[in-house]
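> This is the structure alone, sequence omitted:
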């Protein structure tokens, strides 16, 4: 005797309503994360220029990140700024640091 089981209830994630709910929650989570990061970037705006330089940022980096839309994560721009600046400051293979020479001292005696 063959037994077939047919489910009349499909998993929530596979229905149109389920997918819509999942997308809505994902979008809400993204906006909430962006707002949280915006608060943290505003805290960075309170740092003086020396403190910002210590973490690889400039005042214009922070101001530019805060000029972004309320719904975009401003910390992404700050990470890109730091990465771009660190790439620009790395010595190229052509400018390798030469080994320092130590002057020789003649023994007296």
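That came through fine. Note that this is a predicted model, so its numbers are computed, not measured.
> all contacts plus neighbour counts: C-alpha atoms, from now on.
Fine.
> Determine the longest helix present in the protein.
In the chain, ranked by residue count with DSSP state H as the criterion, the top helix is helix 16-45.
> I'd like to know how far residue 42 sits from residue 52.
Using C-alpha to C-alpha, to the nearest Å, we find residue 42 at a distance of 13 Å from residue 52.
> and here's the other structure:
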């Protein structure tokens, strides 16, 4: 059999399989993220306030659909709280409050 007539045994991942893998990875990340946010539900009101959140923020984030990442919603809540209190937002890479 000539080289050009041989079937292409090494082919890239079919597009449909690639989309499926990306979806599964995204879902796994969302589930892990949700698990981490559930730990915030154990914080008392003072601890949540220290990081710019309320109990309602955490509960609302956990009510988001399973495929959404609740931490994204909590970051927006903390940023809004910081703007309201006239504080600088948390540093993007560390999630900690920065001082000017």
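Yep, that arrived. Note that this is a predicted model, so its numbers are computed, not measured.
> what's the TM between chain one and chain two?
With the length set by TM-score structural alignment, normalised by the length of the second structure, the two chains reach a TM-score of 0.72; 83 aligned residues with a C-alpha RMSD of 2.0 Å.
> which residue lines up with residue 78 of the second structure in the first structure?
The equivalent of residue 78 of the second structure in the first structure is residue 82 (alignment by TM-score structural alignment).
> Likewise for residue 22 of the second structure?
Residue 22 of the second structure maps onto residue 26 in the first structure, by TM-score structural alignment.
> Could you verify that residue 67 of the second structure is part of a strand?
No. Judged by DSSP: H, G, I helix; E, B strand; the rest coil, residue 67 of the second structure forms no part of a strand; its state is coil.
> What is the aligned counterpart of residue 37 of the second structure in the first structure?
Counting by TM-score structural alignment, residue 37 of the second structure corresponds to residue 41 in the first structure.
> The helix or strand just after the longest helix of the first structure vs the second structure, mean deviation?
Counting by DSSP states H and E, the next helix or strand C-terminal to helix 16-45 of the first structure is helix 49-54. With mean C-alpha distance after the TM-score superposition for the first structure, helix 49-54 of the first structure departs from the second structure by a mean of 0.7 Å once superposed.
> Grab the nearest non-local neighbour of the spatially most central residue of the second structure.
Against the mean C-alpha coordinate of the second structure, by C-alpha atoms, centre = their mean, the closest residue is residue 69 at 3.9 Å. With C-alpha to C-alpha, 6 or more residues apart in numbering as the criterion, residue 69 of the second structure has its nearest non-adjacent residue at 4.9 Å, and that residue is residue 30.
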